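Undergrad: here is a sequence together with a model predicted from it:
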Amino acid sequence: MISALVVRFKSPQPRKREDSENYYLCIDEKHERQRLGSLDSEATVDLSIVVPAYNEEERLPVLLNDIRDYVNRRREGDSGFSYELIIMDDGSKDKTSDVAMEFARMHGIRELKAVKHVINRGKGGAVTQGMLCAQGRYLIFCDADGATRFSDIDALLEKAKESERNGLAIAIGSRNNQALSDTVVERSHIRAFLQWGFHTYVTILGVRGVRDTQCGFKLFSREAARRVFPKMHVERFIFDIEILLLARYQGIPVVEVPVNWHEVAGSKMSIVRDSIQMALDLLAVRLNYMLGNWSASDNQ
């Protein structure tokens, strides 16, 4: 009875895109507003960087500077390196999109694309929509707060290429493996306790083998992204778990990589309310796959 209620009332129902959400803004002089691409097409750049952002006008510039520094260093050793930076403004009420576009104009970054959602979807929905239009051979999403050092992407790329099978690979940043490396993780005791409790709950529900499911720094080969994101249902915080479930069901290699991470003030998450919401959402996700309501093999 409880399971039926959870599935009925807690199963996510992603909405279709509004017409305006099929376009992005950039600083192209001739066509500032352009139509988004598709994950189904062939890759046109080396790397796609997807940034979900909701009311991030204050924190976003830190990440944008970090990415710009990384790209400049990368191009010093590889002048042909190409990328796109997709800012998914998830219905912000502040000037998130304006800040992104002003940064692009200030630094001449034609690779920056700003997409504005009419209505807030949630972090998972913003990531999924960004991935579905990405053009990279490899694709990464990262949090707008700049909590993870972006240059750690090199370690994710290295491990993804090492573990890749038949074009399939996922490398995820981890805040739990710092003892194995020289990475640094700084977080509050309450956040550490909640992460431990959440990991325990995830393990009980059968999602095993990954110590840190929630770090917002995950990289995909293009084929892996094609196998995962068209099938996504979850649009809020628990979407990382569905990614890992879909990867497991389809035999996609997943490797955890230690990353440098520090807690940043200004989180949109309510510790009590969202923790309860995440627990219920996770139960709904697990039940839907167990009962066959959702399938990793169907095109959805």
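TA: The structure has been received and is ready for your questions. Predicted model only: the values in this text are computed from it and were never measured. Numbering: from 1, shown residues only.

Undergrad: CA atoms for contacts and neighbours, from now on please.
TA: Will do.

Undergrad: now the strands: where do they sit in this protein?
TA: 23-25, 33-35, 45-53, 83-89, 112-116, 136-142, 170-174, 185-186, 217-221, 254-258, 261-262 (DSSP state E).

Undergrad: got another, please set it beside the one above:
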Amino acid sequence: MSASPPPGTAPSLGEGVEPYLSVVLPVYDEGQVLERNLGRLVAFLDEQGFGGAGPKERSGGGTGFEIVAVDDGSRDDSRAILDAFAAADPRLVVLGFEQNRGKGAAVREGMLATRGHLAVFMDADLSTPLEEFGPLVAALESGHDAVLGNRRSPGSRIERHQPWLRETLGKGFTLLTQLLLVPGVHDFTCGFKGFRRDAARAVFSRSTLDRWAFDAELVVIISEQGLRLAQVPVRWKHEDDTKVRVVSAATRALFDLLRVRVRRMRGLYR
């Protein structure tokens, strides 16, 4: 399968030019949707004015955007699709692991490689619609250091729910994380989060978890670093995913939460 970027010649940022916005995509066996969604993402960012100089440049430094895709040891044709797309559009940067390490590892690898004034990570299946970029970016531009997409706050809307077991375990994980670690955060695991550059460096250079609980660790680090945090309501829809074994992932997440609590007590996130 070959990649098909939007028509036209994609502008190169040029050597030494920093983008205004970086978008990180963790990718694991997304071949069925990846080509279509990459095209949609690039077209959307161009339409929203991130594709070149203008207001976005004046508001914080940098110009244009980059997409940093991290292939997490995919077994399908995801890496071939990414490489073909990157050959046609230099704004796509492709990183990857030989073996699957987990979403947390892929997000961390991508976020630490970003060059943008703002950096956002999101799921390659676009379970959070692209239209939700606006409020998240606006919250970062208004001065918040980190912004979390929130599926459980007033104004949010879940258009398609997860299977009952997965949603129930997710709610239990959120409640336990609130009790053990960070009260006041209503949605830890939404895969749509944004950071200002310095905040991204501070948070992801301290993160350690590679699997399901990595989001909770990020929020703990944000808190320990004293960063300005916002939560924005988002629309979201569940996309079928057979790659996660929910019960074993949830069990591992409980142990990871205890690890985070111990690391926090030892001051390792400061």
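TA: Cool, the structure landed. Predicted, not measured: the structure shown is a model, and the values here were computed from it.

Undergrad: after superposition, what is the TM-score?
TA: The TM-score (TM-score structural alignment, normalised by the length of the second structure) is 0.84; 248 aligned residues with a Cα RMSD of 2.3 Å.

Undergrad: returning to what we had before: let's have the strands of the first structure in a markdown table, adding mean neighbour count and distance to Arg74 of the first structure.
TA: Below are the strands of the first structure laid out as a markdown table (neighbours: other Cα atoms under 10 Å; distance: least, Cα to Cα, whole Å):
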| stretch | mean neighbour count | distance to Arg74 of the first structure |
| --- | --- | --- |
| strand 23-25 | 20 | 25 |
| strand 33-35 | 14 | 27 |
| strand 45-53 | 23 | 12 |
| strand 83-89 | 25 | 11 |
| strand 112-116 | 24 | 17 |
| strand 136-142 | 23 | 15 |
| strand 170-174 | 27 | 19 |
| strand 185-186 | 16 | 24 |
| strand 217-221 | 24 | 17 |
| strand 254-258 | 23 | 20 |
| strand 261-262 | 19 | 21 |
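
Undergrad: what's the closest of those to Gly206 of the first structure?
TA: For these, the distance to Gly206 of the first structure is smallest for strand 254-258, at 16.1 Å, taking Cα to Cα.

Undergrad: what about that closest one, how far off from the second structure?
TA: Compared with the second structure after the fit, strand 254-258 of the first structure shows a mean deviation of 1.0 Å (mean Cα distance after the TM-score superposition for the first structure).

Undergrad: which residue numbers in the second structure go with that strand?
TA: Mapping strand 254-258 of the first structure onto the second structure (TM-score structural alignment) gives residues 229-233.

Undergrad: how far away from the center of its chain is the matching stretch?
TA: Between the centre of stretch 229-233 of the second structure and the centre of its chain there are 14 Å (Cα atoms, centre = their mean, to the nearest Å).

Undergrad: before we move on, the earlier item: in a markdown table, list the strands of the first structure along with distance to Val285 of the first structure.
TA: Formatted as a markdown table, those follow (distance: least, Cα to Cα, whole Å):
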| stretch | distance to Val285 of the first structure |
| --- | --- |
| strand 23-25 | 30 |
| strand 33-35 | 32 |
| strand 45-53 | 22 |
| strand 83-89 | 24 |
| strand 112-116 | 27 |
| strand 136-142 | 21 |
| strand 170-174 | 20 |
| strand 185-186 | 29 |
| strand 217-221 | 20 |
| strand 254-258 | 20 |
| strand 261-262 | 28 |
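
Undergrad: so Asp140 of the first structure sits against Leu219, correct?
TA: That one is not Asp; residue 140 of the first structure is Ile. Yes - counting by Cα atoms under 8 Å, Leu219 is a contact partner of Ile140 of the first structure at 4.1 Å.
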